[in-house]
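Enquirer: model this:
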Amino acid sequence: MSLLEHTERTERTLWRGGRVLSPTHPAATALLTAGDRIAWVGGDDDLPAADRTVDLEGALVTPAFVDSHVHLTGTGASLTGLHLAGLPSAAAVLERVAAFAAALPPDAIVLAHGWDETEWADPVPPSSPDLGNAAGGRLAYLSRACGHIGVAGPRLLAEHPEFAALDGHHPSGLLTRAAHRAARATVNAAIPVSQRLATAQVGLTHAAGLGIAALAEMAIPNDADPLAEAEFSGLVALGREPGNPAVYGWWGELGAAEKARDLGAHGAGGDLSADGSLGARTAFLRTPYADEDTLGAEYLTAADVAAHLRAAHRAGMPAAFHAIGDGAVANVLDGLDAVERELGLDAVRHARHRIEHAELLDAGLIARMVHHGVHASVQPAFDAAWGGPGGMYAARLGRERALAANPLSRLAGVGVPLAFGSDSPVTALDPWGGVRAAVRHWNPASRLSPTAAFTAATRGGWRALGIDDSGSLVPNTRANFTVWDLTGGRLPDLSDPDAADPKCVLTVAEGTLVYQRA
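Expert: Below is the predicted model:
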């Protein structure tokens, strides 16, 4: 394949000799882009004139992926720094920390993510003193895989005694709820914005190489991090730079829709948490956890949700809420009910509000999502990681509720629009892995077809952003597409667990080449 070093947004480029996955042209072998739009789709026997031509050499062309829920700076850090996923014990975590810290200057910060005690034979997190020893006395914070709990080193706790008064503080140094959020933001505040954006750029570049043309950045602001606003605006600006996938920012501050708009956000909320996570037992449930007598954490009431929705409507923005447990989802829907009574159903549906995660749902909650036109921004990789017999879901919820988690086919079957994301670095940027997880859901009754899953990972992401002219390879739509090392005009067989995922050859975002394989 003759690849391009760049593409000019104003030129006409003919991509020929491939297999184009187009709903309106099932036998298509070529497409023409004119600037940032697809101008023509058809066969090699009747090619239009162009300024330049690329021979696809039989490769498959599909709509590009959209990751609908991501944290770019954390993603970049997981690729370049200390990442703790997959380690078998607390001792292994501490060994990894010690090896990493040994190469750091004394004033460096040890910040890492990804440990998961549910994968260990002895499910006890590292202690604060042990972390302090491993980090060589440096400031240190290790967040759990879910991002809703962490372990603070002794120096961090000593320098910030105010953490002890916050909800979720434990003398062991294990922090959840407000204490966790404050500690994480405090450590982040010591990292310059320029360093954060350089780290995020690593994540963006990696995303482009996976066939991702757009990402929804989920900011989690906190008063303890005064640089969060500058970081967020910088992340959105990175998405406008030629050569990068697009970045659609969501600012997760309650009621701050006008600020979100001023910062360049696409939406108000996103990871605005109505609850926490199942792993941390802070997802808000209507029935107690199976392994602890608690309902979790109710971070937002229905009144809070309604107030945020009103602010979003005044600012002309969509709203989104992190809601994992059925109790949290019910609160979000109760808030939508209140705003519907004030503004009318058409206004609510037109806004395309979102629920992020939406892991525990029953038929009544799903019906209410349909009623309000709510988009479900979901992470199929969560089920692959934590579902199944012996998985974290079963431990926290019991078998029956675990099997009902992430009911993808039930949502799709009644018309809830789905958009797939990774929540990276909670799970890795891996769009094909997400599609495969939806097709191979632990519960066969919750599985999607390959076509439905791929659509949720591509067109569904655009629809959840309120963008209807992208995600399908048809004329007069945005030129967001990926070329894969597959011949033939079909998606790969995703039912085979041992089959390799397709490899990205090139990615085009808004008509600009953002990745080409060396």
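
Enquirer: from now on I want contacts and neighbour counts done on CA atoms only, so please keep to that.
Expert: Noted.

Enquirer: count the neighbours of residue 30 for me.
Expert: Per other C-alpha atoms under 10 Å, the neighbour tally for residue 30 reads 26.

Enquirer: who's in contact with it?
Expert: 14-20, 41-44, 47 (C-alpha atoms under 8 Å, 6 or more residues apart in numbering).

Enquirer: now swap in residue 40 and tell me
Expert: Counting by C-alpha under 8 Å, 6+ apart, residue 40 makes contact with 31-33, 474-476.

Enquirer: which helix or strand contains it?
Expert: Element membership of residue 40, judged by DSSP states H and E, is strand 37-42.

Enquirer: picking that back up, now render the contacts of residue 40 as TSV, adding neighbour count.
Expert: What follows is the contacts of residue 40, written out as TSV (neighbours: other C-alpha atoms under 10 Å):
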residue	neighbour count
31	28
32	24
33	26
474	24
475	19
476	16
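
Enquirer: narrow those residues to those in strands?
Expert: Counting by DSSP state E, the part of those found in strands is 31-33.

Enquirer: buried ones in stretch 473-491, by neighbour count?
Expert: For stretch 473-491, the neighbour count (16 or more other C-alpha atoms under 10 Å) marks 473-486, 489, 491 as buried.

Enquirer: got it, and stretch 448-462?
Expert: The neighbour-count check on stretch 448-462 (16+ other C-alpha under 10 Å) flags 448-450, 452-462 as buried.

Enquirer: from these, pick the one nearest residue 158.
Expert: Closest approach between these and residue 158, by C-alpha to C-alpha: residue 461, at 43.6 Å.

Enquirer: for that closest one, which non-adjacent residue is closest in space?
Expert: Among residues not flanking residue 461 along the chain, residue 419 sits closest, at 4.7 Å (C-alpha to C-alpha, 6 or more residues apart in numbering).

Enquirer: mind naming the longest helix for this protein?
Expert: Using DSSP state H, we find that the single longest helix of the chain is helix 326-343.

Enquirer: now do the helix or strand following it: which elements does it pack against?
Expert: Using DSSP H and E, the helix or strand that follows helix 326-343 in sequence is helix 345-351. Of the remaining helices and strands, those touching helix 345-351 by 3 or more C-alpha pairs under 8 Å, 6 or more residues apart in numbering; DSSP states H and E are helix 326-343, helix 363-372.

Enquirer: just checking, what packs against whichever helix or strand comes after the last one?
Expert: Proceeding N to C from helix 363-372, the next assigned helix or strand is strand 375-378, under DSSP H and E. Helices and strands touching strand 375-378, as assessed by 3+ C-alpha pairs under 8 Å, 6+ apart, comprise strand 354-357, strand 418-420.

Enquirer: following up with a second sequence; could you model it the same way so I can compare the two?
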Amino acid sequence: MVQPKTTLLTGGHIYTPGDPDATAMAITGETVVWIGQDGPARALYPDAEHRDLDGAFVAPAFVDAHVHATATGLLTEGVDLRAAGSAQDCLTLLRAAAAGVSEGGVLWAHGWDESGWPGQRIPSRTELDEAVGQTAVYASRIDAHSALVSGALLAAAPDVRESDGWSAGGPVTKAAHHAARAHAIGALSGQQRERAQRAFLAEAAAQGIAAVHECSGPEIAGRSDLAALLELGTRPELPDVTGYWGQRSVELPEGVHGLGGDLFVDGALGSRTAALRAPYTDAPGSRGTRYLDAEQIAEHLVDCTRARIQAGFHVIGDAALEEILAGFALARERIEGIAMRRHRLEHLEMAGAEQIAALAELGVVGSVQPLFDRAWGGDSGMYTQRLGADRASAMNPFAALAAAGVILAFGSDSPVTPMRPWEAVRAAVHHRTPGSGISPRAAFAAHTRGGWRAAGVDDGITGTLVPGAPATYAVWEVEELVSAPGDERVQRWSTDPRARVPALPSLAEDSAPPRCLATVLRGATIHS
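Expert: Alright, predicted model coming up:
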């Protein structure tokens, strides 16, 4: 029997809870077998394959707990509108790209955000058609809950005009948006889809991400898209993919982990489709849209709990969260063991103290996106525009969720915000609302171990670097390592090694993010 080889890393900084001064790590096969100092390491493993870290920082690899792989990867060939600073910028980018679209193809674009544009003016369909001619265009808003669609796309997808959320001149929302997106996804060739998915997974690995949670569903990308991605996720040279299917059913598609992800209870604040208890500040006649009621939520929870399947829901608005909690209450009257399944809530942006306490009791996982606060928080951000200052300041209450014992798993919702895990950790620490941020160690844990726990891997070691843990880690070039106490008072930083706290890269606002040198998944290098 061939024994697995042992690799010895020395001369670095190993992030491990057992030894803040560790400089060396030994890996045999897929498993970490030893962590300590360089001298003992060389004595214990004289025949190991030796790799000098040259001062690099080694830490558990990241998990991105909410992504949309194909939509993200398509931007490598489509149009990234996140940099557009006005309606005219948006049209200029689409006009230039439309010239290169083959006959019968669809131009995929994403990322426009009128909340920062002059007058918040959105291009009309007439302007869009003047810019792109007979090219079919699907251009989703930054939150991916509404889209600009061209006349050529509508001609090929007439059901869009007949659906709720149709607009004769502006963006489509609700069911009309879902229909337009389904057509755009359906028009992709198999080669286009594979290129997009491979580009996405390669970028994830390059960011130190070893595993992603794909949140798909009938309105997102379809079963064939998810099946293709799950197949790619089994390749040893690519990150792991955990699949979630957002549909009320007990039929679990092959290879899928849970029935949740983007199972919509409501929409998004930017598109004014998140379900609110009080009207939108900038649209007093609207309280958004709720897609599921308490009875439907309860039925899904009962069915999934009985089948031992993890359920989940997309929820942003406070009225939607109230409906979810009412659904949980109904479900608990009908079946035991609800909390044991660790059902998930995606985004979970508007939660008050009583709701947070209830969520902790229910054992739910909060799959949250810290870069939402960085993008839309603050005195003049989109949250304040839509909700007013008081409600906006209560968004994304990470500290309260963590203090109550809610399991947090960080993600990007890519392409809504980019896969930049260190920036997400920084955003969670330096929250725009004082008191809502969490400590660097807690934020880092939510983006590493938290992602594994969210998908049911809770053996106490996966997502950490300790002997016996899977050898899933990333190697980083960093400017500075600092130690910080493990509480919410993030201003109390210390570079004193006597603190005996494992050091992390500096998360100061003016510090450069670490650069990923390598990403390793269960002993196999997926990025170098």
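
Enquirer: hmm, back to that, save the contacts of residue 40 of structure 1 as JSON lines, and put in distance to residue 336 of structure 1 too.
Expert: As requested, these are exported to JSON lines (distance: C-alpha to C-alpha, whole Å):
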{"residue": "31", "distance to residue 336 of structure 1": "42"}
{"residue": "32", "distance to residue 336 of structure 1": "43"}
{"residue": "33", "distance to residue 336 of structure 1": "41"}
{"residue": "474", "distance to residue 336 of structure 1": "35"}
{"residue": "475", "distance to residue 336 of structure 1": "36"}
{"residue": "476", "distance to residue 336 of structure 1": "34"}
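
Enquirer: wait, which of those is closest to residue 341 of structure 1?
Expert: For the contacts of residue 40 of structure 1, the nearest to residue 341 of structure 1 is residue 476 (37.8 Å; C-alpha to C-alpha).

Enquirer: what's the match for that closest one in structure 2?
Expert: Applying TM-score structural alignment, one finds that residue 476 of structure 1 aligns to residue 468 in structure 2.

Enquirer: if I look at that match, how far off is residue 272 of structure 2?
Expert: According to C-alpha to C-alpha, to the nearest Å, residue 468 of structure 2 stands 48 Å off from residue 272 of structure 2.

Enquirer: residue 411 of structure 2 now?
Expert: As judged by C-alpha to C-alpha, residue 411 of structure 2 and residue 272 of structure 2 stand 22 Å apart.

Enquirer: more neighbours: which of the two?
Expert: More neighbours surround residue 411 than the other of residue 411 of structure 2 and residue 272, with 30 against 23 (other C-alpha under 10 Å).

Enquirer: which one is residue 516 of structure 1 nearest to, not counting chain neighbours?
Expert: Closest to residue 516 of structure 1 by C-alpha to C-alpha, 6+ apart is residue 506, at 4.2 Å.

Enquirer: show me what the one you found lines up with in structure 2.
Expert: Aligned counterpart of residue 506 of structure 1 in structure 2: residue 518 (TM-score structural alignment).

Enquirer: can you tell me the SS state at its match?
Expert: strand (DSSP: H, G, I helix; E, B strand; the rest coil).

Enquirer: and it, how far from residue 477 of structure 2?
Expert: Distance from residue 518 of structure 2 to residue 477 of structure 2, counting by C-alpha to C-alpha: 10 Å.

Enquirer: you'd agree residue 487 of structure 1 is up against residue 56?
Expert: No: using C-alpha atoms under 8 Å, residue 487 of structure 1 is not in contact with residue 56; the gap is 10.0 Å.

Enquirer: shared neighbours of these two, which are they?
Expert: Shared contacts of residue 487 of structure 1 and residue 56 (C-alpha under 8 Å, 6+ apart): residue 18.

Enquirer: show me what residue 111 of structure 1 aligns to in structure 2.
Expert: Per TM-score structural alignment, the equivalent position to residue 111 of structure 1 in structure 2 is residue 108.

Enquirer: quick one, what contacts that match?
Expert: Listed by C-alpha under 8 Å, 6+ apart, the contact set of residue 108 of structure 2 reads 74-75, 78-79, 137-139, 184.

Enquirer: how about 10 Å then?
Expert: 71, 74-75, 77-80, 94, 97-98, 101, 136-140, 181, 184-185, 188 (C-alpha atoms under 10 Å, 6 or more residues apart in numbering).

Enquirer: same question for residue 78 of structure 1.
Expert: Applying C-alpha under 10 Å, 6+ apart to residue 78 of structure 1 gives the contacts 72, 84-85, 112-114, 199, 202-203, 424-426, 428.

Enquirer: mind checking how far residue 316 of structure 1 is from residue 235 of structure 1?
Expert: Computed as C-alpha to C-alpha, the residue 316 of structure 1 to residue 235 of structure 1 distance reads 22 Å.

Enquirer: same check on residue 143 of structure 1?
Expert: Residue 143 of structure 1 sits 22 Å away from residue 235 of structure 1, taking C-alpha to C-alpha as the criterion.

Enquirer: more neighbours, these two?
Expert: Taking neighbours as other C-alpha under 10 Å, residue 143 of structure 1 and residue 235 compare with residue 235 leading, 27 against 23.

Enquirer: excluding chain neighbours, what is closest to the residue in structure 1 that residue 10 of structure 2 lines up against?
Expert: Counting by TM-score structural alignment, residue 10 of structure 2 corresponds to residue 16 in structure 1. Spatial nearest neighbour of residue 16 of structure 1, chain neighbours left out: residue 30 (4.1 Å); criterion: C-alpha to C-alpha, 6+ apart.
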